[in-house]
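Novice: Following is a predicted model, sequence given first.
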Amino acid sequence: MIQYSDEAKHSFIQYLQTEKNYSSLTVEHYIHDLDHFFEFLSREGVKHINETDDLLARGYLVSLHEHSYSRASVSRKISSLKTFFTYLNRENPEFVNPMSYIIHPKKEGRLPHFFYENEMEQLFLACSGEDPLSKRNKALLELLYASGIRVAECTGIQMKDLDLTIGTVLIKGKGSKERYVPFGHFAGDALNDYIKHARGNMMKKEEHSYLFVNHRGAPLTSRGVRHILSKLIEKTSLNHSIHPHMLRHTFATHMLNSGADLRTVQELLGHAHLSSTQLYTHVTKEHLKNTYQSFHPRA
């Protein structure tokens, strides 16, 4: 496989972390995308990065489409490579960026999946119980639904970030941007119950300040959250799969359906651009349309 030096890789990671201010998860994705591209170059017989040209770049895109990568995945890989080659060009102005003329594919017009209110009730019933894990699961589900935060943001919450008195949590979002997010009394009660009657027992010999922990007492990971939610869905009569982002979609959709303005939802979600939040207006319009067709006698 074609290699770029460990020094170059390390300096690029430093650039992403310090100058671009990207999160560790984003940096991990960028490096994974970069390694994937270099595997392609090796298959093409390329031995040095300077041999990469726009023809190879386009060939890589063709290979992604041939392997049925989604438009979102292709777009992310293009972003990763553009950032990398722009960085190389900055360090060496004589280097020609082979990705400069590559255009991002248009986004797919799929609407985000979300839960209806009665479906959320089933999920909450699925995590009822007096054992520590049930209390943890209920607090986790309540907070994700109440705040619309990303799973990575949720697993990164420290005990000091939580204010149960006024019902807010300090969230460290993408690009290390911080925002305070409110939550209601349902989430507040569940969190208080979990902290008082479950977290201490689950911690065992572990010593850290992360809010959510796994059954061994270690900090809960994003993969752990996905596992918990999958197990909860199995306990319900819901016949579709669940991914953590669905709770974020559900939060935004329910807020807009209940009359919240777009700017407020944008701020709560931590979206840098309003266009990201506007996607949910299509969901609410679709919901209104379906409701109209279901109940109006002359629809």
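Specialist: Okay, I see it.

Novice: Every contact and neighbour count from this point should use C-alpha atoms.
Specialist: Fine.

Novice: wait, isn't residue 250 in contact with residue 118?
Specialist: No. Using Cα atoms under 8 Å as the test, residue 250 is too far from residue 118 to be in contact (11.9 Å).

Novice: Could you check which of these two is surrounded by more residues?
Specialist: Ranked by neighbour count (other Cα atoms under 10 Å), residue 250 and residue 118 place residue 250 first, with 23 against 8.

Novice: what's the helix or strand for that one?
Specialist: Secondary structure from DSSP states H and E places residue 250 in helix 245-257.

Novice: Residues contacting that helix, please?
Specialist: 112-116, 144-151, 262, 265, 269, 280-281, 283-284 (Cα atoms under 8 Å, 6 or more residues apart in numbering).

Novice: Distance check, residue 91 against residue 11.
Specialist: Going from residue 91 to residue 11 by Cα to Cα, to the nearest Å gives 11 Å.

Novice: one more structure, for comparison:
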Amino acid sequence: MSRWLDHLRAVDGVAENTLTAYQRDLAGFLAFLTGHFGESLGQRPLERLTISDMRAWMAHERGRGVAARSLARELSAVKNFAGWMAERDGFDATAILAARAPKYRRKLPRPLAEDAAKAVLETVELQSEEPWIAARDVAVVTLLYGCGLRISEALGLEADCLPLGESLRIRGKGGKERIVPVLPAAREAVSRYVALSPWPAEAGTPLFRGKRGGRLNARLVTRVMERSRMQLGLPASATPHALRHSFATHLLAAGGDLRAIQELLGHASLSTTQAYTAVDAERLMEVYEMAHPRMG
């Protein structure tokens, strides 16, 4: 297992959080098989696995309350491990790879309406009496909405990126890099924050800092969003991550190309980005239902 995880880390650039989840998922699968076969596991018991054995494991997982989405992730980890063993040892992984993941309904992203997103940007500035902290929070949320960044990506920026140009190199999940365009509003927001900040923007230091000068904690940005959405009467789904959803949805509504949006978001798979087309269609139907003249 450790060699497989090392392979994922070194060759595929899988993020540490994903590796931890994969390790837990595979350990659970192997523990089930030990009880299922009544013997300690080596390669031989794995080789004689059948579709029935895989179904027995999935039934066991559902029986202990594992949701369909989580089980699909567990199966993905098991299949990845089996595929790696097949390439490395000539292991016959047919039964494992043929197992079908349970169907589940993907949760749709919950973006803000365009006017609500703009209102959030304006309201965030009112949450702190310290001018530099208010400017900092505005700069962060402007990058989330204006560039489609994850909160971890925005807070992971170093002062080396200054002064911001027309594009920004982002290191995303699994260490994958992408280039995102930076709108003038985002450049201005960051410049204002840097000018007001009491901390020097030196190379190798965090761009966004907390009160004591350390790297800004994501929880503080979440709290600012909470206060802002309560003042605006927005739902609990109006989180920092919802600004990234809003970036994608509003681009798509304006005629943006799905492939281009995929690259801007840093999604490994186009199917992840396609969730925004469902959001767009859902909103279109809501407008249709409200506006279409009903036949009496």
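Specialist: All right, it came through fine. Predicted model, so just to flag it, every value in this text is computed and none were measured.

Novice: Report the TM-score for the pair.
Specialist: A TM-score of 0.79 describes the superposed chains when it is computed by TM-score structural alignment, normalised by the length of the second structure; 287 aligned residues with a Cα RMSD of 3.3 Å.

Novice: between residue 91 and residue 11 of the first structure, who's got more neighbours?
Specialist: Using other Cα under 10 Å, the more surrounded residue of residue 91 of the first structure and residue 11 is residue 11, with 13 against 10.

Novice: next helix or strand past the stretch of helix or strand that one belongs to?
Specialist: Assigned by DSSP H and E, residue 11 of the first structure belongs to helix 6-14. Using DSSP H and E, the helix or strand that follows helix 6-14 of the first structure in sequence is helix 24-43.

Novice: What residues of that next one count as buried?
Specialist: 26-27, 30-31, 33-35, 37-41 (16 or more other Cα atoms under 10 Å).

Novice: Looking at these, spot the one nearest residue 131 of the first structure.
Specialist: Distance from residue 131 of the first structure was checked for each of those by Cα to Cα. The minimum falls on residue 26, at 35.3 Å.

Novice: mind listing the helices for the stretch 151-299 of the first structure?
Specialist: In the stretch 151-299 of the first structure, the segments counted as helices under DSSP state H, counting those that start in this stretch are 151-155, 185-194, 200-203, 222-234, 245-257, 262-269, 274-295.

Novice: Please determine how far residue 67 of the first structure is located from residue 271 of the first structure.
Specialist: 31 Å.

Novice: repeat for residue 9 of the first structure
Specialist: 29 Å.

Novice: do residue 73 of the first structure as well
Specialist: 20 Å.

Novice: Equivalent analysis for residue 191 of the first structure, please.
Specialist: In terms of Cα to Cα, residue 191 of the first structure sits 25 Å off from residue 271 of the first structure.

Novice: With residue 21 of the first structure instead?
Specialist: Taking Cα to Cα, one finds residue 21 of the first structure at 16 Å from residue 271 of the first structure.

Novice: what's the distance between residue 148 of the first structure and residue 223 of the first structure?
Specialist: Distance from residue 148 of the first structure to residue 223 of the first structure, counting by Cα to Cα: 18 Å.

Novice: So which of the two has more stuff around it?
Specialist: The neighbour comparison of residue 148 of the first structure against residue 223 (other Cα under 10 Å) goes to residue 148, with 25 against 11.

Novice: Of residue 191 and residue 271 of the first structure, which one has the most company?
Specialist: Set residue 191 of the first structure next to residue 271 and count neighbours by other Cα under 10 Å: residue 191 wins out with 26 against 15.

Novice: Out of the helices of the stretch 151-299 of the first structure, which is closest to residue 212 of the first structure?
Specialist: For the helices of the stretch 151-299 of the first structure, proximity to residue 212 of the first structure was assessed by Cα to Cα; helix 151-155 is nearest, at 6.5 Å.

Novice: and that closest one, which residues are buried?
Specialist: Residues of helix 151-155 of the first structure classed as buried by neighbour count (16+ other Cα under 10 Å): 151-152, 154-155.

Novice: how big is the offset of stretch 72-83 of the first structure relative to the second structure?
Specialist: For stretch 72-83 of the first structure, the mean deviation from the second structure after alignment is 1.8 Å (mean Cα distance after the TM-score superposition for the first structure).

Novice: Alignment lookup: residue 120 of the second structure to the first structure.
Specialist: The criterion is TM-score structural alignment: under it, residue 120 of the second structure has residue 123 as its aligned partner in the first structure.

Novice: tell me the angle of the helix or strand that match falls within relative to helix 222-234?
Specialist: Using DSSP H and E, residue 123 of the first structure falls within helix 117-126. Between the axes of helix 117-126 of the first structure and helix 222-234, defined by axes from the mean of the first three to the mean of the last three Cα atoms, to 10 degrees, the angle is 100 degrees.

Novice: Quick check: which helices or strands does helix 117-126 of the first structure pack against?
Specialist: Contact partners of helix 117-126 of the first structure among helices and strands, from 3 or more Cα pairs under 8 Å, 6 or more residues apart in numbering; DSSP states H and E: helix 132-147, helix 222-234.

Novice: and it, which residues are buried?
Specialist: For helix 117-126 of the first structure, the neighbour count (16+ other Cα under 10 Å) marks 120, 122-124, 126 as buried.

Novice: for stretch 187-206 of the second structure, same thing?
Specialist: Residues of stretch 187-206 of the second structure classed as buried: 187, 189-194, 197, 199, 201, 205-206 (neighbour count, 16+ other Cα under 10 Å).

Novice: and if you look at stretch 254-263 of the second structure?
Specialist: Going by neighbour count (16+ other Cα under 10 Å), the buried part of stretch 254-263 of the second structure is 258, 261-263.

Novice: swap in stretch 139-158 of the first structure?
Specialist: Across stretch 139-158 of the first structure, burial judged by 16+ other Cα under 10 Å covers 139-152, 154-158.

Novice: now it: which residue numbers in the second structure?
Specialist: Using TM-score structural alignment, stretch 139-158 of the first structure pairs with 139-158 in the second structure.
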